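1. how does the following fold in three dimensions:
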Amino acid sequence: MHRLKNRIKWILQRILGFQGYLLVFSFFKIITFRWDRAEGEAFRHFLTLLPGKGILIDAGANIGIMTVLAARRFPQVVIHAFEPLPPNFQALSRIVDLFRLKNVVLHPAGLGASEQQVQMRLPIVDGIRQQGISHVLDGREVDHSGSDYNVRLETIDQHFHECGGRVVGLKVDVEDYERFVFEGARKVLQRDHPWIYAELWESDNREACFRLLEPLGYTAWVWSRAEKKLVVFNHADSNALYFFFNPQLVCEGALPSSSSFRASPLSSWNLKFLFPLFSPGIPVVIFLLIGPYAIRN
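-> The predicted structure is shown next:
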């Protein structure tokens, strides 16, 4: 299945061009996200924790998949989507326009600990551009070659500390650069105590995030698919990837349980069983539907 998916990616990138492919892939992921049994379920639960008004920051918006899902669920929430890599930002802009979202503010910049210029890489693996693992080149060893870009980093405090609105949520997926995003958000985190959803690999970066957030009143939780609720993170769990940080100072004892979360009726067991049988053909269907738009634009 993995080889087949990569083959489809390779074909679509050559038929549509990279920008056309990104648009088709983003649309594909948006309409199939409910069947994502790992991140899909976790992120949908994160959305149930947020109030219906305020500011949601999407740090590492990539090609707009979660931006669109959040904006469509919360029309009264202003989504600030930050994406520094030019190809990704162009696709993000197009998908927001395609869905006619009026509550999304786009920022062609990344987020970090300070305002600066950094270099980012868009990896190329087996001839396939992998926009989902684009990352800052900060001296760490990297496994793949690719296209490098000079991009601008800003800070959350710079944008939102004196903005007048309340930040109610922060989604962070910046490929092992999360601690720097949190360092640049201390004032906002102390003032607003937003819920945080972050993808954290098992690395020094994860431990640095814990050390930074704990003094601000945050506890690390993970979504238990078996129990359908958040559970306190066990540091012996090497498989944990999608983290929730609970703002204890304002939500002590108020964690939702399984009774507050219900999966979409369309994700019932029979559809989840059948979906992998048809998923390889879905990109082709989407190509037929919006491929001409992708190529033309």
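
2. C-alpha from now on. contacts and neighbour counts both.
-> Fine.

3. quick check: buried residues in the helix or strand harbouring residue 274?
-> Residue 274 is part of helix 269-278 when elements are defined by DSSP states H and E. By neighbour count on 16 or more other CA atoms under 10 Å, the buried set for helix 269-278 is empty.

4. what's the answer for stretch 210-228, then?
-> For stretch 210-228, the neighbour count (16+ other CA under 10 Å) marks 212, 213, 216, 217, 218, 219, 220, 221, 222, 223, 224, 228 as buried.

5. check the offset of stretch 189-201 from the chain's centre.
-> 13 Å (CA atoms, centre = their mean, to the nearest Å).

6. check stretch 127-142 too.
-> That offset, for stretch 127-142, works out to 16 Å (CA atoms, centre = their mean).

7. what sits up against the very next helix or strand once past the helix holding residue 274?
-> Using DSSP H and E, the next helix or strand after helix 269-278 towards the C-terminus is helix 282-296. Contact with helix 282-296 is made by 8, 16, 17, 19, 20, 21, 23, 24, 25, 27, 28, as judged by CA atoms under 8 Å, 6 or more residues apart in numbering.

8. can you give me the strands for this protein?
-> 54-59, 77-82, 104-107, 110-111, 116-125, 128-129, 135-136, 146-154, 167-172, 195-199, 218-224, 229-232, 242-247 (DSSP state E).

9. out of those, which is closest to residue 270?
-> Proximity to residue 270 (CA to CA) singles out strand 218-224 among the strands of the chain, at 21.4 Å.

10. next, the second sequence, to be compared with the first:
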Amino acid sequence: MFKLIQYGDTCIDIGANVGLYTIRMAQLVGPSGKVYSFEPVSINYRVLLRGLPRDLTRMITAERLVLSDSIGEKEILVHDEDGLFLQGLCCVNSNDRGVKSVTERVPATTLDQYFKDDHHKISFIKCDVEDHEFYVLSGGQNVLERDQPIVLCELWDNDKLYRTFSFLEALNYQGFYLEEEKLSSVDKTTAGWRKKLDYFFVPKNHAVLRT
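-> Below is the predicted model of the structure:
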């Protein structure tokens, strides 16, 4: 994945958790690049801020926001078991896993709204938001059409997987998954294509597909 990020790029980390991807992105883009990091869960966000290396902070803008398809406020369900915080199980307006949770209300915006006056060309988006990816990308259609960034997102095997593929394919994207450190095209005629979980979406005219 990180081979797709270049020095000087502008990247977005959506669902940054405690910032591991954010930090690695900042190291790759260097001082002439930029990383926008979005993490709505309060405890994750605090850990993220505390963990940012001092020499990288000038390249990173971290926001405690939900990115979605509408502007306003969203409920985040932070799952816990007997007081043990489950860091990877946080979702927007859904608790269909049947685990105990506490609720946080967090400001919400869209990619298009957040970046409407930003003149950085977005090169790479990583999106891992516990089955809310379709709504995040839907709220960023203008950014996707304008900048044609590579998109990495986690997609569960449900109807939103199909909706996400259809949405991005209509914007001239092609779906891939990572196999032996190389991008392999998603073939929907093969069994198991929906089980890959992590999918890369690359504009069909992107230089990475010509190398």
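
11. one step back: residue 71 of structure 1: which of the contacts of helix 282-296 of structure 1 is nearest?
-> Using CA to CA, these come closest to residue 71 of structure 1 at residue 27, 14.5 Å.

12. residues contacting the closest one?
-> 65, 95, 286.

13. out of those residues, which comes closest to residue 134 of structure 1?
-> Proximity of the contacts of residue 27 of structure 1 to residue 134 of structure 1 (CA to CA) peaks at residue 65, which lies at 15.4 Å.

14. burial of the closest one, as a residue count?
-> 20 (other CA atoms under 10 Å).

15. about what we covered before: give the ChimeraX command for selecting the buried subset of the contacts of helix 282-296 of structure 1.
-> Buried residues within the contacts of helix 282-296 of structure 1, by 16+ other CA under 10 Å, are selected in ChimeraX with:
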select :8,16,19,20,21,23,24,25,27,28
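
16. wait, residue 147 of structure 1 sits on residue 122?
-> Yes - Residue 147 of structure 1 lies in contact with residue 122 (CA atoms under 8 Å); the separation is 5.2 Å.

17. show me which of these two is the more surrounded one.
-> Applying other CA under 10 Å to residue 147 of structure 1 and residue 122 shows that residue 122 carries more neighbours, namely 22 against 11.

18. pull the contacting residues for the residue opposite that one in structure 2 once aligned.
-> Matched to structure 2 by TM-score structural alignment, residue 122 of structure 1 sits across from residue 78. Neighbouring residues of residue 78 of structure 2 by CA under 8 Å, 6+ apart: 41, 85, 86, 89, 90, 91, 101, 102, 103, 104.

19. change it to 6 Å
-> 90, 101, 102 (CA atoms under 6 Å, 6 or more residues apart in numbering).

20. now render the residues you listed as JSON lines, adding distance to residue 67 of structure 2.
-> Listed next are these as JSON lines, based on distance: CA to CA, whole Å:
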{"residue": "90", "distance to residue 67 of structure 2": "14"}
{"residue": "101", "distance to residue 67 of structure 2": "21"}
{"residue": "102", "distance to residue 67 of structure 2": "20"}
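
21. so which of those residues persist in structure 1?
-> Contacts conserved in structure 1 for these, using both residues aligned by TM-score structural alignment, their matches' CA atoms under 6 Å: 90, 101, 102.

22. which residues in structure 2 does the helix holding residue 274 of structure 1 align to?
-> Going by TM-score structural alignment, helix 269-278 of structure 1 lines up with nothing in structure 2.

23. contact partners for the counterpart of residue 58 of structure 2 in structure 1?
-> Applying TM-score structural alignment, one finds that residue 58 of structure 2 aligns to residue 102 in structure 1. Going by CA under 6 Å, 6+ apart, residue 102 of structure 1 touches no other residue.
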